[in-house]
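Novice: next comes the sequence, and after it the predicted model I'd like to discuss.
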Amino acid sequence: MKITIIAGARPNFIKIAPIIKAIEKKQSKGTNISYRLVHTGQHYDKNLSETFFEELNIPQPDANLEVKSGTQAEQTAAIMTAFEKELIQNPSDLVLVVGDVNSTMACAIVAKKLNVKVAHVEAGIRSGDMTMPEEINRIVTDSITDYFFTTSTTASENLIKYGANATHIHFVGNVMIDTLYQNLTRISPPQFWDEFGLVKNNYVILTLHRPSNVDEEKSLIALLQGIDKMVGDKKIVFPIHPRTKAILGETKLILKNILLVEPQGYLNFMFLIKNSFAVITDSGGISEETTVLGIPCFTMRTTTERPETIKIGTNNLVGTSIENLTLEFAKFLKNGLSKRGIPELWDGCASDRIVAVLLTK
């Protein structure tokens, strides 16, 4: 079996790493399976892409489509054009896509139009928010997928509601957690750890990149100032996304607690998460890792495609207003973490299950 694996953005790299390891494990035992790794170039900043290949021991891509940035339409079209040429020149039995970025949808469409089967890892997750580009990517990808690999029973149920064939749905667990478990002994403090006087539980991690939170400069500044006041004597480590940094521009912010740092590699970032007091984010994926690590997470969104992190895990959905975040954070400071657990099959073996299923096809 020849598999083409697609990676385009930071979350993709974390998800493909254990899948590649699982394939190579089968290869070492003489199983007839091979892969070709294609990097679309959707994320091209070193700290958002190259670093992950190095840290997670992912082989250098067999091809880099180097599409870079653009509008949603421009980027999607560029990926489709480049990947069509790639797939024609390097035929495959299956194209495996992960997550919900533009690369996921674009490469799935190209594969299906070339009559190549598609496997979608993290299929079926839904936020119900059609203003999110990722939600559209999920729905389109799942509408043409042949093999669905889900992280939860809720995701599997979503697919059934959308009309997917139940025999093609495989609840396997969470590959991001595979990567987390495989690297917990390798995580390390960033260079600024001592410089900023960071110690376990004395700081909060902040990440912001969604348009609803960062696209308007004045409201972004007000949000940052509110978070800065909210945490008391805790420091706030803010790895600033290039998108957010560009919106702030040359603005001179006077912030007491927030420490602006560059985007972090996986091993440094997971060290920061594991040793933090709490996390404030508008990311979906981070809430999965905080759930397994038992770290309180406050997600600044009105919807989530990962409801299990709220029902079972440590995630709190707090909306996009600083007022509500402040209220929920104050409740946490007073009452502590009310519940904590790890969802079913988030055990570090999802990738092995995925490869085992593919080998039966």
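Specialist: On my side now, so go ahead.
Novice: from here on, just use CA atoms for contacts and neighbour counts.
Specialist: Will do.
Novice: outside of stretch 173-183, which residues touch it?
Specialist: 14-19, 56, 122, 150-152, 267, 288-289, 292, 344-351 (C-alpha atoms under 8 Å, 6 or more residues apart in numbering).
Novice: in strands, which of the residues you listed fall?
Specialist: Thr150 (DSSP state E).
Novice: narrow the contacts of stretch 173-183 to those that are buried.
Specialist: Buried members of the contacts of stretch 173-183, counted by 16 or more other C-alpha atoms under 10 Å: 14-19, 56, 122, 150-152, 267, 288-289, 292, 346-351.
Novice: out of those residues, list just those in helices.
Specialist: In helices, judged by DSSP state H, the following of the buried ones among the contacts of stretch 173-183 are found: 14-19, 267, 288-289, 292, 350-351.
Novice: okay, those residues in TSV with distance to Thr104 next?
Specialist: Formatted as TSV, the entries for those read as follows, by distance: C-alpha to C-alpha, whole Å:
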residue	distance to Thr104
Ile14	14
Lys15	12
Ile16	12
Ala17	16
Pro18	18
Ile19	16
Leu267	24
Glu288	20
Glu289	21
Val292	25
Ala350	19
Ser351	18
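Novice: helices of the stretch 101-250 of the chain, start to end?
Specialist: 102-113, 133-144, 153-161, 175-183, 192-195, 211-214, 217-230, 242-248 (DSSP state H, counting those that start in this stretch).
Novice: ok, structure two:
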Amino acid sequence: MNVTIIAGARPNFMKIAPIIDAIQEKKAQGFNINYRLVHTGQHYDKNLSDTFFKELNIPFPDINLEVKSGTQAEQTAAIMIGFEKELQQNPCDLVMVVGDVTSTMACTIVAKKAGIDVAHVEAGIRSGDMNMPEEINRIVTDSLTDYFFTTSSYANANLANLGVAQSNVFFVGNVMIDTLLKHAPRLKKPQIWEDLKLEEKKYMVMTLHRPSNVDEENQLKNLIHQIVTLGKDYPIIFPVHPRTKKLLEGLDLNFENLHYVEPLGYLHFNYLVKNAFAMLTDSGGITEETTVMNVPCITLRDSTERPETCDIGTNILVGNDTNKIEAAFANLLSGNWKQGQTPELWDGHAAKRITDCLVEIYAL
């Protein structure tokens, strides 16, 4: 059996790493299973791609389609053209896509038109917000997928509501947490720790990249100003996404407790998150990691495709509502943040369950 695995953006790399490990383990046990790793090149900043392959011990891709940036349509089209050629030259039995980035949707369409089965890792998650490109990617991908690997009961319910046959849905857990737990002993201090003399649980970390937060100058200014004012007694470390960096240029957003840093590698970034007093983010994946690490997380979005991080985890949604942000900080600073729990099957063995399923499905 030949599996083509797709990676296109930073979160994908964290999700494919344990899957590749699990496939290699099956192969070592004598199962006829091989993989080919295709990097679409959707993210091309060195800190958002090559670094992850090195840090997480992932073999470098067999091919990089080198799509790079563009409009949604341009990027989707370029991925489809490149991946169609790839499949023609390297046929496979199964295309495995992960997450909800443009590459996930585009490669799914190409695979299905080529008559190839598709497995979607992290299938069934929904935010209900059609203004997010990722939501459209999820809907299209799941409408074409053959085998659905899910992270939660919420995702299972979403797929059931769509009429997906239960026999094709496999509740396996969260591969991103596989990676987090595996590399937890290897997390290491970034240079910023020494430079700013950071102390455990005495600083915050912030990431922002969603258009709803960063595309409009006044909105971005007001949001950052409120956060640094409410968190005035804490250094706030802000690794700046390349997209956000362009928008920040020319804006006078310099505050004594706000520290801009370059994007960090996986081991450095998660060291900061693990030891932070709190996380402020508009990312979905980070809310999963903070839930497992039991770090308070304030999510600057109105919706989430990962409701389990709010219902039983450490996460709350505030959007960019000033009143909600103020209330969240009041809870945080008073020591009244909720105690979270780890969701079911977020135990570090999701990738093994996925390959166990593949062995059974394809009778290897």
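Specialist: Nice, I can see it. All figures in this text were calculated on a predicted structure; none of them were measured in a lab.
Novice: re the thing from before, of the helices of the stretch 101-250 of structure 1, which is nearest Leu65 of structure 1?
Specialist: When the helices of the stretch 101-250 of structure 1 are compared for distance to Leu65 of structure 1 using C-alpha to C-alpha, the nearest one is helix 102-113, at 10.6 Å.
Novice: quick one: that closest one to structure 2 mean distance?
Specialist: Taking mean C-alpha distance after the TM-score superposition for structure 1, the mean distance separating helix 102-113 of structure 1 from the aligned residues in structure 2 is 0.2 Å.
Novice: contacts for the helix or strand hosting Ile325 of structure 2, please.
Specialist: According to DSSP states H and E, Ile325 of structure 2 maps onto helix 322-333. The set of residues external to helix 322-333 of structure 2 that reach it, using C-alpha under 8 Å, 6+ apart, is 226, 230-231, 296, 298, 318-319, 337.
Novice: what residues are up against Glu84 of structure 2?
Specialist: 110-111.
Novice: I'd say Ile33 of structure 2 and Lys26 touch.
Specialist: Yes - with contact defined as C-alpha atoms under 8 Å, Ile33 of structure 2 reaches Lys26; the gap is 7.2 Å.
Novice: mind putting the contacts of helix 322-333 of structure 2 into a markdown table with distance to Thr4 of structure 2 and neighbour count?
Specialist: Listed next are those as a markdown table, based on distance: C-alpha to C-alpha, whole Å; neighbours: other C-alpha atoms under 10 Å:
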| residue | distance to Thr4 of structure 2 | neighbour count |
| --- | --- | --- |
| Gln226 | 46 | 14 |
| Leu230 | 47 | 15 |
| Gly231 | 46 | 18 |
| Pro296 | 37 | 25 |
| Ile298 | 36 | 25 |
| Val318 | 39 | 20 |
| Gly319 | 37 | 17 |
| Trp337 | 43 | 18 |
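Novice: just the residues you listed now: which is nearest Gly128 of structure 2?
Specialist: When the contacts of helix 322-333 of structure 2 are compared for distance to Gly128 of structure 2 (C-alpha to C-alpha), Gly319 wins out at 14.6 Å.
Novice: mind listing what the closest one touches?
Specialist: Taking C-alpha under 8 Å, 6+ apart, one finds 299-303, 325 in contact with Gly319 of structure 2.
Novice: repeat for Asp62 of structure 1
Specialist: By C-alpha under 8 Å, 6+ apart, the residues touching Asp62 of structure 1 are 36-39.
Novice: ok, now with 7 Å
Specialist: When the contact criterion is C-alpha atoms under 7 Å, 6 or more residues apart in numbering, the partners of Asp62 of structure 1 are 36-38.
Novice: looking at structure 2, name the residue matched to it.
Specialist: Correspondence of Asp62 of structure 1 to structure 2, assessed by TM-score structural alignment: Asp62.
Novice: quick one: its match from Met279 of structure 2, how far?
Specialist: Using C-alpha to C-alpha, to the nearest Å, Asp62 of structure 2 is found at 36 Å from Met279 of structure 2.
Novice: same question for Gly173 of structure 2.
Specialist: When C-alpha to C-alpha is the yardstick, Gly173 of structure 2 and Met279 of structure 2 sit 23 Å from each other.
Novice: now swap in Asn32 of structure 2 and tell me
Specialist: Counting by C-alpha to C-alpha, the gap from Asn32 of structure 2 to Met279 of structure 2 is 43 Å.
Novice: neighbour count winner among those two?
Specialist: When Asn32 of structure 2 and Met279 are compared on other C-alpha atoms under 10 Å, the one with more neighbours turns out to be Met279, at 25 against 14.
Novice: helix or strand: which one has that one?
Specialist: strand 278-281.
Novice: who's in contact with that strand?
Specialist: Contacts of strand 278-281 of structure 2 with the rest of the structure, by C-alpha under 7 Å, 6+ apart, involve 204-208, 273, 295-300.
Novice: quick one, which of the helices of the stretch 101-250 of structure 1 is packed in tightest?
Specialist: Each of the helices of the stretch 101-250 of structure 1 was scored by mean neighbour count; the highest is helix 102-113, a mean of 24, by mean count of other C-alpha atoms under 10 Å.
Novice: matching residues in structure 2 for that helix?
Specialist: Aligned by TM-score structural alignment, helix 102-113 of structure 1 falls on residues 102-113 of structure 2.
Novice: identify the residues contacting the matching stretch?
Specialist: Applying C-alpha under 7 Å, 6+ apart, the set of residues contacting stretch 102-113 of structure 2 is 8, 40, 76, 79-80, 83-84, 95, 97-98, 118, 137, 140-141.
Novice: how far away is the closest residue to Gly319 of structure 2 other than its chain neighbours from Glu256 of structure 2?
Specialist: If the residues on either side of it in the chain are set aside, Gly319 of structure 2 comes closest to Arg301, at 3.7 Å by C-alpha to C-alpha, 6 or more residues apart in numbering. Per C-alpha to C-alpha, Arg301 of structure 2 is found 26 Å from Glu256 of structure 2.
Novice: between the two, who's got more neighbours?
Specialist: Neighbour tally, Arg301 of structure 2 and Glu256, criterion other C-alpha under 10 Å: the higher count belongs to Arg301, 19 against 9.
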